[in-house]
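**Q** Using only what follows, build the 3D model:
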Amino acid sequence: MAEHNDFGKLAEDAACTFLESNCYDILERNFRFLKAEVDIIAKTENTLVIVEVKARSDNHFINPEDAVNKKKMRLLVAAADEYSQSLKEDLDVRFDIISVLKTKQNILEIKHIKDAFQSYEI
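**A** Sure, this is the predicted structure:
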């Protein structure tokens, strides 16, 4: 596996650990629908949380969270709609971004951006 793929998996694992430590239940990882892939689908209280994980080994050019563009947002909304329709319960849906940045000391800094965007904004 390529080094960037290894880092991406490591970042997703760290994001899941972070969410679980903050009382989120992880329902799915790498959920696919058409051309969309949702990194993490979690639940907290009465909310289904669609999480995009963005990781970078440095932020010289762009912060990880800034890499989520309108096209990706539209794909996430479509996948969230598909997933939520399969559920037996009626949940609110929220779109979050977890930014993972590797420091020079090889520490992963995690930034959780709740309500990163709304489906009606795109």
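**Q** Going by C-alpha atoms from here, please, whenever you check contacts or count neighbours.
**A** Noted.
**Q** Using the three-state scheme, assign residue 106.
**A** Put simply, residue 106 is coil when judged by DSSP: H, G, I helix; E, B strand; the rest coil.
**Q** what's the answer for residue 76, then?
**A** Following three-state DSSP, the label given to residue 76 is helix.
**Q** List the contacts of it.
**A** Contacts here follow CA atoms under 8 Å, 6 or more residues apart in numbering; on that basis residue 76 touches 36, 37, 38, 50.
**Q** Take those residues and lay them out in JSON lines including neighbour count, secondary structure and distance to residue 98.
**A** Shown next, in JSON lines, are these (neighbours: other CA atoms under 10 Å; DSSP: H, G, I helix; E, B strand; the rest coil; distance: CA to CA, whole Å):
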{"residue": "36", "neighbour count": "19", "secondary structure": "strand", "distance to residue 98": "17"}
{"residue": "37", "neighbour count": "17", "secondary structure": "strand", "distance to residue 98": "15"}
{"residue": "38", "neighbour count": "21", "secondary structure": "strand", "distance to residue 98": "12"}
{"residue": "50", "neighbour count": "24", "secondary structure": "strand", "distance to residue 98": "10"}
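**Q** Now show me the structure for the sequence below, then we'll compare the two:
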Amino acid sequence: MATHNDLGRQGEALAKAHLEANGYEIMDENWVFGKAEIDLIAYKAGVIIFTEVKARTGNGFGEPEDFVDARKQKLLVQAADEYIYVMNHQGDVRFDIISVLFDRNSNYKLKHIEDAFWPSAL
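**A** So this is what the prediction gives:
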């Protein structure tokens, strides 16, 4: 199986392809602000979608999306707030999670969770 970083890049590439195939425009990838990184920032129907991608090779410790904990959500919100400010976005925003679960044969199951969380900070 791929190393940790390769697995993450592969998961992000699959997530990006999934979003594009479903009519999303990718605005940015791996956007960094402070200690936070937003994997994919997409746009569809006037909404900016901040997307966290989690890829794993097993779910013995939980599903990939379970690893987007409150601390990670807070960092994502801080980065999103800055992105909204920089882009002067006046419309709606949404936070999604795309989880990619690989098996031993490199087959995968992709799950797109829309409105995965709604932070009170925005």
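**Q** circling back: just the closest of the contacts of residue 76 of the first structure to residue 24 of the first structure, please.
**A** Set against residue 24 of the first structure, the nearest of those by CA to CA is residue 50 (11.6 Å).
**Q** Now do the helices in the second structure.
**A** Along the second structure, counting by DSSP state H, helices occupy 4-21, 70-87.
**Q** quick revisit: pull the most distant pair out of the contacts of residue 76 of the first structure.
**A** Farthest pair in the contacts of residue 76 of the first structure, by CA to CA: 36 and 50, 12.0 Å.
**Q** and residue 85 of the second structure, how far is that from residue 70 of the second structure?
**A** Separation of residue 85 of the second structure from residue 70 of the second structure (CA to CA, to the nearest Å): 23 Å.
**Q** Excluding chain neighbours, what is closest to residue 7 of the first structure?
**A** Closest residue in space to residue 7 of the first structure, ignoring its immediate chain neighbours: residue 55 at 7.8 Å, by CA to CA, 6 or more residues apart in numbering.
**Q** Now do the same contact list for the one you found.
**A** Neighbour list for residue 55 of the first structure: 7, 8, 11, 64, 99, 100, 101, 102 [criterion: CA under 8 Å, 6+ apart].
**Q** Against residue 68 of the second structure, how distant is the residue most central in space within the second structure?
**A** Nearest to the geometric centre of the second structure sits residue 52, at 1.7 Å (CA atoms, centre = their mean). For residue 52 of the second structure, the distance to residue 68 of the second structure equals 8 Å [CA to CA].
**Q** again with residue 91 of the second structure
**A** 25 Å.
**Q** Could you check which of those two is surrounded by more residues?
**A** residue 68 (17 against 10; other CA atoms under 10 Å).
**Q** To which residue of the second structure is residue 117 of the first structure aligned?
**A** Matched to the second structure by TM-score structural alignment, residue 117 of the first structure sits across from residue 117.
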